[in-house]
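Asker: sequence first, predicted model second:
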Amino acid sequence: MILENIEGVNINYQALVMPAASKSRDNSILSQLLEDPSIEKIDQLDVQVAELIKINNPTEKLTSEDLSQRVNDYFLTNSRDGYGNWVYYHWRKQLIRVLEKEDFINLRTSRNRYKITQEEQELLYTKKIGVIGLSVGQSVALSLAMERSFGELRIADFDTLELSNVNRIRTGLYSLGLKKVWVVSREIAEVDPFLKVVIYDEGITIENMDDFFESDGGLDLLVEECDSLPVKISSRIKAKSMGIPVVMDTSDRGLMDIERFDLEPERPIFHGFLKKFGEESRLADNLVDNYREILLSILHFEQLSERLKFSMSEIGKTITTWPQLASSVIMGGAMGAHYSRMILLNQDVPSKRFYVDLDAFIKE
């Protein structure tokens, strides 16, 4: 069996979801995987069903014996052999048994309530989010996935994972050399194989930008976390032209930018910090002569932490690029996911630049 030829599934970064009932078909993919001794099988279906019964009956105090009987009764109605799904993770060589899709989603999001209401959760499932850049972007994407705050996630990054990235990107050494989009897509699939993730492994380019923003009805929100200044500018101009809100964390002093182009279609990009460099449509042409000045204007250099200011003076001398710490990136990912959810749920989130500076809070 050659799994690489399964239609519509890229086993480098997508999980293969198979109904348990398909096992009964002769020579089915599932049958072959179940019979393969090199593949680890994990079947915790009874435990999942027991938890599903508990969340569906919150007023009942069920003993372990009660639950065991309820599980047995459940499988009298739903044949265990044919119920649920098997999920194959090629990169882990693991085959894992899970609930039916609707039950899986219901159980996996049960501890979101009522921080996120059922109506809000269903609204979020209709939303498409784009994430450009997968350092802070990885933390945002994983937080959004764990909360199930989207119906489709588009992730873009051209880079591969290097050892120095692991100071802030949550993954293992087994991911070294892999494309960052593959790493993030795999991690999301391992949390929830039913989430839709679309990858752009060349990053954002002139050729694919329209597809990234416009395909299938277009994005509802952009999380911009890339290092490329031309892409930062061009993606914002594109988002503004389509009325798409933008969220960005800068991983220094908890700097967060929110630009509500959906509510303010004429709002200047980057809060107007680049007005002195000319019209937005000409910024790309001005980058050659004003790259450093434009970058420092976006970062608002005077407000950077003293350590980041010093680090920037050392680029090309003792370091190759500016540093980012895991604590800052993880916090930025959480804030990015939080404000993205609020925006998508039509809650009151204005355009704003603000700081969540943990050092400053201690000094107050």
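Answerer: Okay, I see it.

Asker: contacts, neighbours, all on C-alpha from now
Answerer: Noted.

Asker: residue closest to the middle of the protein?
Answerer: Against the mean C-alpha coordinate of the chain, by C-alpha atoms, centre = their mean, the closest residue is A141 at 1.5 Å.

Asker: got the end-to-end distance for stretch 313-323?
Answerer: One end of stretch 313-323 sits 12 Å from the other (C-alpha to C-alpha, to the nearest Å).

Asker: how close does the most far-flung residue of the chain relative to its centre sit to L99?
Answerer: Here the centre of the chain is the reference, and by C-alpha atoms, centre = their mean the most remote residue is E65, at 39.5 Å. Going from E65 to L99 by C-alpha to C-alpha gives 21 Å.

Asker: that's a helix at the residue nearest to the centre of the chain, yeah?
Answerer: Yes. According to DSSP: H, G, I helix; E, B strand; the rest coil, A141 belongs to a helix.

Asker: do I have it right that it meets V131?
Answerer: Yes. Applying C-alpha atoms under 8 Å as the test, A141 and V131 come out as touching, 7.2 Å apart.

Asker: next, the contact list for the residue nearest to the centre of the chain, please.
Answerer: Contacts for A141 were tallied using C-alpha atoms under 8 Å, 6 or more residues apart in numbering; they are 131, 153, 184, 333, 337.

Asker: quick one: contacts for the nearest residue to K41 once chain neighbours are set aside?
Answerer: Nearest non-adjacent residue to K41, counting by C-alpha to C-alpha, 6 or more residues apart in numbering: L95, 4.8 Å away. L95 sits next to 33-34, 39-42, 86-89 when contact means C-alpha under 8 Å, 6+ apart.

Asker: helix or strand: which one has L95?
Answerer: Counting by DSSP states H and E, the element that carries L95 is strand 94-98.

Asker: what are the buried residues along the helix or strand W86 falls within?
Answerer: Taking DSSP H and E as the definition, W86 sits inside strand 85-89. For strand 85-89, burial by neighbour count (16 or more other C-alpha atoms under 10 Å) applies to 85-89.

Asker: that older thread, could you tell me which residues touch both of A141 and V131?
Answerer: Listed as contacting both A141 and V131 by C-alpha under 8 Å, 6+ apart are L153.

Asker: quick one, helices of this structure?
Answerer: 29-35, 45-56, 64-77, 101-108, 118-124, 136-147, 180-191, 209-214, 229-242, 283-299, 306-313, 326-344, 358-363 (DSSP state H).

Asker: ok, and here's another one to check against it:
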Amino acid sequence: MNPIIFDKNSIYNIIKKKNPHIVDEIKEQVKELELVKNPKLLTKMPFVEQGASLYDTIWVYYPWRNTLVHCLKEKDFKLLRTSRNQNLVTKKEQKKIERIRVGIAGLNVGNPGALCLALEGDIKMKLADNDVLSLSNLNRFRAGLPDLGLNKAVLTARQIYEINPFAGLEIFEKGISDENIEKFLLKPKLDVLIEEMDNLPLKIKIRELARKNRIPVIMVTGSGPDVIIDVERFDKEPSLPLMSGYLKKEVISGIKRGPGTFSEKMKLARNFMGIKYLHPRLIASFELVGSKLAGIPQIAESSFLRGASIAYFVRQIAQGEKIKSGRYYLKLSDVQRSKKP
């Protein structure tokens, strides 16, 4: 369900029918917008505001919150909302970012990445996940108890729409399957794929299809407090081995053949990344799933780092930076203390 946009002459029916909570901070938005358009006004504070009546505004109704929000029209909204990116992100770079289409398959890890991307710009996204939010997700997933039972792709879309009601989103709430994988990747074609699914055969299949169609793939994995980032530039290297060669042929064969037992499935999941690249506690935990642990452990600090990593690498690819295929590391466990000044 998308937010519904009204002009000022159309809001009275929704107010009468729904009695929504109303958020009207349009004067502050206009004040900020005037400063963004003319930063020299900062030196003349307090300045005389032009007034909201001189701007075209809209009202956005969020059905899932029963909330009506007064805000600027799309062009001014976008200008103001992304203004604090400058000049860490230049206007030219911002335009490049917002021309791309990103697909995120798997919203457990993908959720913080989707939110980072949405915060940094008006990026078109496809969101796919068939899982719902559970209580055990709330050690790392930015959501709350009222969201329990909600599909993760739908939940992520709602969070993005609350940041940007004009967001261009396509939701695949049944997740990725053999039936819709081509639609997800190719109709319309993605510029970058973020692959964060749990289904091992689909992880292989979607990469093979991305490689065939020269779509770069990013996967970010939590390893205790650390993050592993795998980048596959199939757009530049159409013959690149899957996972840049880190995924061994015997593991691919085992996944395609299908694991016979639960223990074999856990070993394949562990070996998908390569045991020597994982945090020792994570390696040990794989052995305990199904006996002493109910799932593979993940923690919030690496979850949010993964989101930041996804946004960073997507932005670099969008801007045409020379990000090479391979494996990258972000290690909180190896933080360096600065020398004395």
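Answerer: Yep, that arrived. Predicted model, so just to flag it, every value in this text is computed and none were measured.

Asker: could you get me the TM-score between them?
Answerer: In this superposition the chains share a TM-score of 0.92, using TM-score structural alignment, normalised by the length of the second structure; 332 aligned residues with a C-alpha RMSD of 2.0 Å.

Asker: nearest to A50 of the first structure, of the buried residues of strand 85-89 of the first structure?
Answerer: Among the buried residues of strand 85-89 of the first structure, N85 lies closest to A50 of the first structure (C-alpha to C-alpha), at 16.4 Å.

Asker: quick one: contacts for the counterpart of that closest one in the second structure?
Answerer: Using TM-score structural alignment, the partner of N85 of the first structure in the second structure is I58. By C-alpha under 8 Å, 6+ apart, I58 of the second structure lies in contact with 5-8, 70-73.

Asker: S244 of the second structure now?
Answerer: By C-alpha under 8 Å, 6+ apart, the residues touching S244 of the second structure are 230-232, 325-327.

Asker: show me what the residue nearest to the centre of the first structure aligns to in the second structure.
Answerer: The equivalent of A141 of the first structure in the second structure is A114 (alignment by TM-score structural alignment).

Asker: where's that match relative to N271 of the second structure, distance?
Answerer: 27 Å.

Asker: swap in K187 of the second structure?
Answerer: Per C-alpha to C-alpha, K187 of the second structure is found 32 Å from N271 of the second structure.

Asker: got the contact list for the aligned partner of E51 of the first structure in the second structure?
Answerer: Applying TM-score structural alignment, one finds that E51 of the first structure aligns to E32 in the second structure. By C-alpha under 8 Å, 6+ apart, the residues touching E32 of the second structure are L80.

Asker: what's around the counterpart of L79 of the second structure in the first structure, how many residues?
Answerer: When the first structure is aligned by TM-score structural alignment, the residue opposite L79 of the second structure is N106. By the criterion of other C-alpha atoms under 10 Å, N106 of the first structure has 15 neighbours.

Asker: V288 of the first structure now?
Answerer: V288 of the first structure: 9 surrounding residues under other C-alpha under 10 Å.

Asker: for L193 of the second structure, see how far away the corresponding residue of the second structure for P193 of the first structure is.
Answerer: In the second structure, P193 of the first structure lines up with P165, judged by TM-score structural alignment. Distance check for P165 of the second structure against L193 of the second structure: by C-alpha to C-alpha, it reads 23 Å.

Asker: and stretch 137-144 of the second structure, end to end?
Answerer: 10 Å.

Asker: what do you get for stretch 238-251 of the first structure?
Answerer: End-to-end distance for stretch 238-251 of the first structure, by C-alpha to C-alpha: 24 Å.

Asker: also stretch 176-194 of the second structure?
Answerer: The first and final residues of stretch 176-194 of the second structure sit 13 Å from each other (C-alpha to C-alpha).

Asker: figure out how far it is from the centre of its chain.
Answerer: How far stretch 176-194 of the second structure lies from its chain's middle: 16 Å, per C-alpha atoms, centre = their mean, to the nearest Å.

Asker: what comes into contact with that stretch?
Answerer: Here stretch 176-194 of the second structure has contacts from 100-105, 110, 126, 128-130, 202, 206, 209-210, 215-219, 310, 314, using C-alpha under 8 Å, 6+ apart.

Asker: buried residues in it?
Answerer: In stretch 176-194 of the second structure, counting by 16+ other C-alpha under 10 Å, buried: 176, 181-182, 184-185, 189-194.

Asker: of these, which pair is most distant in space?
Answerer: Spatial extent of those (C-alpha to C-alpha) is set by the pair I176 and D191 at 17.5 Å.

Asker: what about H90 of the first structure, distance to R111 of the first structure?
Answerer: Between H90 of the first structure and R111 of the first structure the computed distance is 29 Å (C-alpha to C-alpha).

Asker: of those two, who's got more company?
Answerer: Neighbour tally, H90 of the first structure and R111, criterion other C-alpha under 10 Å: the higher count belongs to H90, 19 against 12.

Asker: does the more buried one touch L33 like I think?
Answerer: No. Using C-alpha under 8 Å as the test, H90 of the first structure is too far from L33 to be in contact (10.5 Å).

Asker: which neighbours do these two have in common?
Answerer: Residues touching both H90 of the first structure and L33 (C-alpha under 8 Å, 6+ apart): none.

Asker: S325 of the second structure: neighbouring residues, count only.
Answerer: Counted with other C-alpha under 10 Å, S325 of the second structure comes out at 20.

Asker: isn't it right up against P238?
Answerer: No. Using C-alpha under 8 Å, S325 of the second structure makes no contact with P238, being 11.3 Å away.

Asker: hang on, the earlier thing: and which of the contacts of A141 of the first structure is nearest to G272 of the first structure?
Answerer: The nearest member of the contacts of A141 of the first structure to G272 of the first structure, counting by C-alpha to C-alpha, is V131 at 22.7 Å.

Asker: list the contacts of the alignment partner in the second structure of A334 of the first structure.
Answerer: Counting by TM-score structural alignment, A334 of the first structure lines up with A308 in the second structure. Contacts for A308 of the second structure were tallied using C-alpha under 8 Å, 6+ apart; they are 112-113, 116.
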